[in-house]
Structure formats: structure tokens, C-alpha cells
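1. Could you look at this predicted model? Sequence included:
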Amino acid sequence: MPSKEYVGLSQINGPLVFVENPKGVGYNEVVEIITENQRRLGQVVQISDKVAMIQVFEGTSGLTVDKTRVKFLGRPLMVKVSDEMLGREFNGIGEPIDKGPDILNGESRDINGSPINPASRMYPRNFIQTGISAIDALMTLIRGQKLPIFSGNGLPHNRIAVQITKQAKLKGEEAGNFAIVFAAMGIKHDEANFIRESLEQSGAIKNTIMFLNLADDPAIERIATPRVALTAAEYLAFDKNLHVLVLLTDMTNYCEALRELATARGEVPSRKGYPGYLYSDLASIYERAGMIKDKNGSITQIPILSMPNDDITHPIPDLTGYITEGQIVLNRDLNRKGIYPPIGVLQSLSRLMKDGIGKGYTRDDHPHVSSQLFASYSKVQEVKALASIIGEEELTDSDRRYLRFGEAFENEFINQGEDEDRSIEETLDLGWKLLGYLPKIELTRVSEKEIADHYKEIKEI
């Protein structure tokens, strides 16, 4: 379709510009905003017979109503995808920012993509080892799953994201067919530097594509960032047969940008001022993860969001929880104790975990050990509540053993170093070691054979 050019704007409003009487212009069409010394990209976000509303990715500062030219390109926003992207760093709309060359080989693809057709989906199987014990043992990440991290302001979700990026791997024959796409939205410069330096020092960068949208970049660019990242992931997964792990941080910043755009458009707000289509918009991102029949690759997603005021009923975590298959919740009390990663085990779950662990996937005893650790740590909370009423000295020997188990579980199992990469076998062995603090009679979730093979009671507490 030939491009159309208009001279002059009817209005500039925040990140939006308006062009009157557009002819043959389509929704989501890409636009060039041309001034005397600069070209910027924009996208049509609303269209009628009388006016086209355009969001400008680089912001509208310096634009004038009378001299700005608008060129409609007759296509949606595209990104060039290629193997050459691995080991590279891009901005939120897919332009290189690492001083390397432009992507020469490859093909341009529409960033909007589409959710995977349910009829062509394969059920997720096989686990991805993150090297983090609390995740691998108790809320296992399954290939093709969407497993978000619910965090809060000041909690170390970006450090956890970097650790997963450095350590995540497949087991077995497909170990080499693995890549990571890391997309950051609205993060600070020091966080971006930490992410970049950590991945470079560890060597993980060579197997990673990074998309960075910084806090001082235009908020509107954040709308495109996860879609650009997922377009690159789809190319690697379904064209190049790689298993791709996509980390999206911070989805709260994405939703804030969506709310800002909706307000500028004059749309009627819904809960907490977010647009009424927030659910379907998030679903259009999350549902691009999965496995497809007759394709060897897969896309696994870990969206990370910081809950405003630690409120899990806030629209962003609430709607995310409906769409995804579980959640990993970070706990502020554990963080205050200095435990890293501060994963709240009892608030977290992986709904697909049961189908990707055990014999042939991880280890035969994994399902039972996981269940026993959950049950025992849950009993610890009951014993703590009882001890706060009657005093610890009045507890039975069994209850005191539970308290000792709970302390060891937090300090030895959940707590681990940022560079500590534990295999699933090491994690399960550690779980058995800690179960030694409990009397054998309390181990009701594991089999007699597993107790005989792995259990060793710790006499002194």
C-alpha cells in the first residue's frame, strides 16, 4: 500500500497527536512523524472519518502543530527477527542500542502476533531447572507454562530475574536448544546496568536477547516492548525450534502506560482507573506462550509484576492470576529476615507442576517430597501461632522439632546465594536432609520405600 503524507496537526495532547480527515488509514498502522531535523515513529490508536489519533513512541516534545509532517506507512509496527539477535541489546521497539550493527539478515514481522489457537496447543510437559530450590522443588516451572512472579516495591524481583536468566537450563538431550528473551519495561538506569553487567559477566548474554525500555523512555514505548520481545521469541521457538524462556519485568509499568494512554484517549476508566479491556490486553500477551503441535520449540513465560501496596487483589495481579497457571509470591517478612530469594512458599503454586515432575522428568520422589515439605512448613505456622500463646517451653518435643525444621527450611532451603545454582537432585537431597528434623511418624506424604532410601533422622535439635 503506498504511503500517504499529511502536513500539519490538528492537536497535540500529551503523547498523542491528531490528524484531521485521514483517507484510507488503518488501526495500528505505523506512522512517521517528520520535523525539520528528526523522524519519530508513531502508531494509529484510534480512527474515525474525521480524525486519526496517533501515539508517538519517542514523545511529542518539540513538535509543532503547523510544521510537523505525518507519513502513514500502510503497515503495522514490525520488528526484524533473526538468529543475529542473540547476544544483542535492543530498545523497546526493537532498535539496537548496544553499538552493534543493525540486523541485516532475517525477516520483518508484525509485533502484534496472535495468541496460540487452543486447538493447536500441546499440553506443557518437562521442567525447566532454574537452580533456585524453592521454585524447582515446590512450584516447578514447566516448559510452555506462564508462571508470574508477584513482587512488591523494594523486593528483589529483578535480582531473581537475573539469577533465573543466568541459571535456567533444560535437562537431557535438549539442553542445548535453549534461549532466553529478557524484556524490561520502565526500569531505572542502575537496574538496567545491573542486569546488563550481570549477564555479561556470567556469559549468559550470548544466549539471551535483551529489550530495555528505561524509566525515562516514553511510557508509550512500553506498550510495544513485550510484543516485540514475544515476536522475537516466536521466531526462535517456532522457526528455529528452540525452547525459549521469556522474562517480562515489570508488567505493572506496562499497565501504568496502558492506563496513561487510555486516559489520554478519553476512555471511560474501570477498576482503579485502568481501562476495561485490561484483562483482554494482558491475555493477548500471556497467551502467546505455549507449545504448538508439529513444532519442536516452545515459549515459557515468567511475567514479573510489583503489586501496588502489596495488594494481591489489585487489578494487575488479580487479572494476571486468572490468565496464568500459578504464581510465585515474594514475601516481605522473609526479605526483612535477610532471606534471599524471599519466596513465600505457602502463597505460591504452579498448577502444571504435577504433570512435569517425577519419574522420567525430575526424580521419582519429587512429587512426594514436595508435598511433604509443603505440609510440614504449613504445620510450622500453626506451631508458631501456638507458641505465641502458651510459650515455646510448653510445646511438645514434636512441636519443637517443627520449629527447628521451619527455621532450617527458611535459612537453608529457601535461602541461597545469588550465584548458587542448585541442581534438582541437590535440591531434593537438601529437602530430605531437612525432613530429618521431624520424627519419622510425621512423614505422612512420602512412601515407606522413599523413607528407607532417603530419610536420616537428626537426633539433636
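-> Looks like it arrived, so ask away. Residues are numbered from 1 along each chain as shown.
2. from here on, contacts and neighbour counts on C-alpha atoms
-> Noted.
3. In stretch 383-400, which residues are buried?
-> Under the neighbour-count criterion of 16 or more other C-alpha atoms under 10 Å, stretch 383-400 has 383-384, 387, 399-400 buried.
4. Show me what it is in contact with.
-> Residues lying outside stretch 383-400 but in contact with it, judged by C-alpha atoms under 8 Å, 6 or more residues apart in numbering, are 402-403, 438-439.
5. how much space between Asn439 and Lys379?
-> Small correction: residue 439 is Pro, not Asn. Here Pro439 is placed at a distance of 14 Å from Lys379 (C-alpha to C-alpha, to the nearest Å).
6. Against that first model, consider the following:
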Amino acid sequence: MNPDPRNLVSYSDVRELRGPLMILGETQGVGWDEFATVEVDGGDERHGLVLEVDGEETVLQVLEGTGGLQPGGISVRFQGKPLHIPVGPQWLGRVCNGRGVPLDGGPPVTSETSEPVSGWPLNPVYRIPPQEAVITGVSAIDALTTLVRGQKLPIFSVPGLPHLTLATQLAAQSRTGGRNFRVVFAAMGMTHADIAYVRDRLEERSAAGELVLLLNAADDPVIERILTPRIALSIAEHLAYEEGSDVLVVMSDMTSYAEAVREVSAARKEIPARRGYPGYLYSDLATLYERCGRVQGREGSVTVVPVLTMPSGDMTHPVPDLTGYITEGQIVLSPDIDARGIYPPVDVLSSLSRLMRSGAGKGRTREDHLDVAAQVLAAMARARQASELAELVGQAALGEADRAYIEFRSVVEEKLLNQGRDEYRSLDETLSIAWTALAVLPRRELSMLSPELLDRYLPGPIGGARL
């Protein structure tokens, strides 16, 4: 195969270095998203991607940043194609930085197959609706906001909450019944202490050859942060659709990713939209989140769990707001619940899995699952009202039913929602705890459960007989 003639041409008309961007003049035949090699006299080779082409002027984003570069002594060679990465099972068990360069002391990942990091557009006609639950071992998720194979379900948090702990727990212990299960964990903008925690927590799964770690530190180049989730998804797509595995992609923290997009947008002098983010942030996030799912004729699936922190807990902030439009529900972590010492601090009344009915219930998880979840959520809503009333008139002035609902909420939070940070609970264990909590309430209050289910699963009442 003849090489692209442009690979033999070097361009050295560097007109401007602006943040992570390089402006080149007198270029010809260059395309958007094209990959380039930046050669520096007396320095290490760098790499870049084409962001914009205007006549003979090309805007290039340098992956390693432009720090230490001067306009003279630089030559750029374009590769004639977008950035590709090798894909395949060779990634499993590897620990790399955000660009896929090994951090584990091993050799570079190689493969006979490579794919563009931007992925390939998927025809919606060939998508299959997500089905079958992903059992995470976390009761708050498995019981009430079930994650479904092929779903995109984000975790909304605020700084200071244990969202990274929850994300690593999901990556360490999630599984699907009787299938090859793989995890790709993409960390973006993390401190070195957090990266050390992630590597330590996921060491067992990595050693088992079931995990790929891509770790972008806060002091790494900002452009690398934009590539990290795309590389992770390209690896996951091949493992799922070519190797037949169910792949869970955990991406944390998407707010750091969005801030990197904003920084590059500002360097390009684009007109900002809400809170300084570019107007195309919605479509940019969609190009990531929509790369999950199941495909007709293929065995595997890609399930995406993005983690994002909401500045000041503001759910109307552009990142969580736009994420909510694209994804299929959300798991919301609450500072108030965290202050009561409950882990994970999931606010079940603000959380939702829109595809839960596709992956839970008879023939999928257990026949009582959906009805139990509905009853627990309805009772938690009633318990919140009873607690607010108790603050006004005192708990002694409440009726017997309201006091039972307050007791029910305590049992749910302390027994069902609260669990160890490395504790795995089977779905049967989780639902058994949920039934134990429901036994606190008078049977007449369990109107969302059929008499058959009550007779089969409801344990004896707690604290004496209740009618």
C-alpha cells in the first residue's frame, strides 16, 4: 500500500501557539480530526489533532500541550486519517494513562486491529432495546434503580461525597449472569491520591484480566482528558461487539471532561454559551453517551455509568442538566444522607432508572422485584411527609401509621441502603432486606403488593402484630 504523500511533507509555518493549540499556515489537503505528528528540534515528539481548517490555515490541538515550544524548530506531518488506537483483549489487565500509554511497566498495547477513537456512527435500526439486569451488588441500585445491560445511567454527586468510592465499587463487583463481563474504567482529572486508590481498589479485577484502567491525572495535559473517554469507549466497543463480552464503562469525572472542553473552546476564541461552556456541549456529550447499547446480531453490550459532580449541588448546571436529557435516569447522592453516616448516600426519591422495567421482574430478576421497588419508594415518600409533620407537631402527636412510616425509613436507610464499601450483596439478599423493612408497616399499607406476594415473601411483623 502506497503511503499518503502528505506523510512525506512537513509543515513548519507555525503562526501562533495559544494554550493547547497550534496555528499552522500554508497547509494543503488537511481534514478535520486528522492526526498529526509534531517534531520538535532537540525535544520529544508530540502529537496533535486537527480542530479546524480555514483555507491554508489549520488549527491543531497538541495532545501533550504546547508548553516549552517556540514557533521556530517545529515541523508537523499529517497522517491522512483520524487518530486510531489498537483494540482487542490485549488491553485487559493493563493500566495506562489517558492516552493509552502504559503506566504499569509493561510494553505498549499492540494489535492487528485498530479503530478511530471517535468510533463509528451506529444505525439506530440495528439497536436492540436494553434488557437483563447488571447486578452491581449495591442494594440501593439493584433494588430501586436497577442498571440494565446496554443502559447509560449517570451518578450525580457533589464534591466531598464518596462518588469515587461508589464508582470503584461498581467497577470491582458488577456482573451479569453467566456471561463474560469486562470493565473499562476511565478516570479524568483525578488527583494522584485518588488514582492510587482506584488502582489499589481494582487490583483484584485487573489481575483477573477483566479490567482496563485509563487514568488521566489533574496535572496531565487537558487535551488528554478529552481523549480519555473516547479511547475507553473504542476499547469497550471492540470487546463487546467483536469479542462478545458485556462491558461496563465507568467514566469519572465528566465534569472535569466538560471543563476541558470549555478550556479548549476558550483557546479557540469561540463564543461561549451557558456558564462559559460551548454551545455544542450537548452534542459533544451525546457522542460519548450514545456509544452504549446492544446491537442486532452481536452478543455483547456496552453499559455506561458516567460520574459527575454538580458544582454547589446545582442540578441545573449545564453538565448534569444536559446529561439528564441524554441518559436514561440518574442515581443522585445526597449530602444530607451522607451526614447521617449512610453509604452509599443515595437519595432514592430523586433517583430513577427509566429502563428498570426492561431488565427487572419475572423472568429477568425475580417476580416480586418491581412491585417491591414500587412499594418501598411509595412508602419512603410517605415517610418523608411524616417526618416533616413530626418536625412541626412532634412525633408523639402522630398517628400509629405515620410513626410506622418513620420507623420504616430508619430501617431502609440503616439496613437496605447502608452497606460496606467492599460488600457485595446478591439480589436475593437485597430483596430479603427490603421485605424485612416492609414488615415494619401494617399489612394494610402494602397496597402495591399482591396478597400472593405478601403471603410468600413478607416475614413476620417487627415489634408485634400489625393489621
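-> In hand now; what should we look at? Small disclaimer: the values here were computed from a predicted structure and weren't measured.
7. thinking again about what came up before, specify which member of the contacts of stretch 383-400 of structure 1 is nearest to Ser10 of structure 1.
-> For those, the closest approach to Ser10 of structure 1 (C-alpha to C-alpha) belongs to Leu403, at 68.9 Å.
8. name the element the closest one belongs to?
-> With elements taken from DSSP states H and E, the one containing Leu403 of structure 1 is helix 397-408.
9. whereabouts in structure 2 does that helix align?
-> Equivalent residues of helix 397-408 of structure 1 are located at 400-411 in structure 2, counting by TM-score structural alignment.
10. Give the burial count for Gln381 of structure 1, as a bare number.
-> As a burial measure, Gln381 of structure 1 scores 15 neighbours (other C-alpha atoms under 10 Å).
11. Tell me the counterpart of it in structure 2.
-> In structure 2, the residue matched to Gln381 of structure 1 (TM-score structural alignment) is Arg384.
12. Next: Glu450 of structure 1.
-> Pairing criterion TM-score structural alignment: the partner of Glu450 of structure 1 within structure 2 is identified as Leu453.
13. how about the aligned partner of Arg77 of structure 2 in structure 1, secondary structure?
-> Using TM-score structural alignment as the criterion, the counterpart of Arg77 of structure 2 in structure 1 is Lys71. For Lys71 of structure 1, the reduced secondary structure class is strand; criterion used: DSSP: H, G, I helix; E, B strand; the rest coil.
14. quick one: stretch 127-135 of structure 1 to chain centroid distance?
-> Average the C-alpha atoms of stretch 127-135 of structure 1, do the same for its chain, and the two points are 15 Å apart (C-alpha atoms, centre = their mean, to the nearest Å).
15. re earlier: leaving out sequence neighbours, find the closest residue to the match of Arg77 of structure 2.
-> Once its chain neighbours are removed from consideration, Lys71 of structure 1 has its nearest residue in Glu5; the separation is 4.2 Å (C-alpha to C-alpha, 6 or more residues apart in numbering).
16. now swap in Pro320 of structure 2 and tell me
-> Beyond its immediate neighbours in the sequence, the residue positioned closest to Pro320 of structure 2 (C-alpha to C-alpha, 6+ apart) is Met310, lying 6.7 Å away.
17. Show me the longest helix that occurs in structure 1.
-> helix 366-390 (DSSP state H).
18. so how much does that one differ from structure 2 once superposed?
-> Its match in structure 2 and helix 366-390 of structure 1 itself, once the structures are fitted together, sit a mean 0.5 Å apart by mean C-alpha distance after the TM-score superposition for structure 1.
19. Just tell me what Arg121 of structure 1 corresponds to in structure 2.
-> Arg121 of structure 1 maps onto Arg127 in structure 2 when the alignment is built from TM-score structural alignment.
20. Run through the residues that contact its match.
-> Applying C-alpha under 8 Å, 6+ apart as the definition, the contact partners of Arg127 of structure 2 turn out to be 293-296.
21. Mind putting those into CSV with distance to Thr110 of structure 2 and neighbour count?
-> CSV is the format used below for these (distance: C-alpha to C-alpha, whole Å; neighbours: other C-alpha atoms under 10 Å):
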residue, distance to Thr110 of structure 2, neighbour count
Gly293, 26, 25
Arg294, 26, 24
Val295, 26, 22
Gln296, 29, 12
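22. which of the residues you listed are also in contact in structure 1?
-> Among the contacts of Arg127 of structure 2, the ones whose aligned partners also stay in contact in structure 1 (both residues aligned by TM-score structural alignment, their matches' C-alpha atoms under 8 Å) are 293-296.
23. Give me the subset of those that lies in strands.
-> For the kept ones among the contacts of Arg127 of structure 2, membership in strands holds for 293-295, with DSSP state E as the criterion.
24. quick one, helices of structure 1?
-> According to DSSP H, structure 1 carries its helices in the segments 133, 157-167, 189-202, 221-238, 251-265, 278-286, 315-323, 332-336, 366-390, 397-408, 424-435, 448-454.
25. For the third one, name the packing helices and strands.
-> Using 3 or more C-alpha pairs under 8 Å, 6 or more residues apart in numbering; DSSP states H and E as the contact criterion, the secondary-structure elements in contact with helix 189-202 of structure 1 are helix 157-167, strand 208-214.
26. which of the ones you listed sits most buried?
-> With neighbours defined by mean count of other C-alpha atoms under 10 Å, none of these is more surrounded on average than strand 208-214, at a mean of 25.
27. That one corresponds to what range in structure 2?
-> The alignment of strand 208-214 of structure 1 onto structure 2 (TM-score structural alignment) covers residues 211-217.
28. Which two of the contacts of stretch 383-400 of structure 1 have the greatest separation?
-> Of all pairs drawn from these, the widest gap by C-alpha to C-alpha lies between Leu403 and Pro439 and measures 12.7 Å.
29. With neighbour numbers in mind, choose between the two.
-> Each of Leu403 of structure 1 and Pro439 had its neighbours counted (other C-alpha under 10 Å), and the higher figure belongs to Leu403 (25 against 16).
30. how much space between the residue mapped onto Val346 of structure 2 from structure 1 and Ile357 of structure 1?
-> Applying TM-score structural alignment, one finds that Val346 of structure 2 aligns to Ile343 in structure 1. Ile343 of structure 1 is 20 Å from Ile357 of structure 1, where distance means C-alpha to C-alpha.
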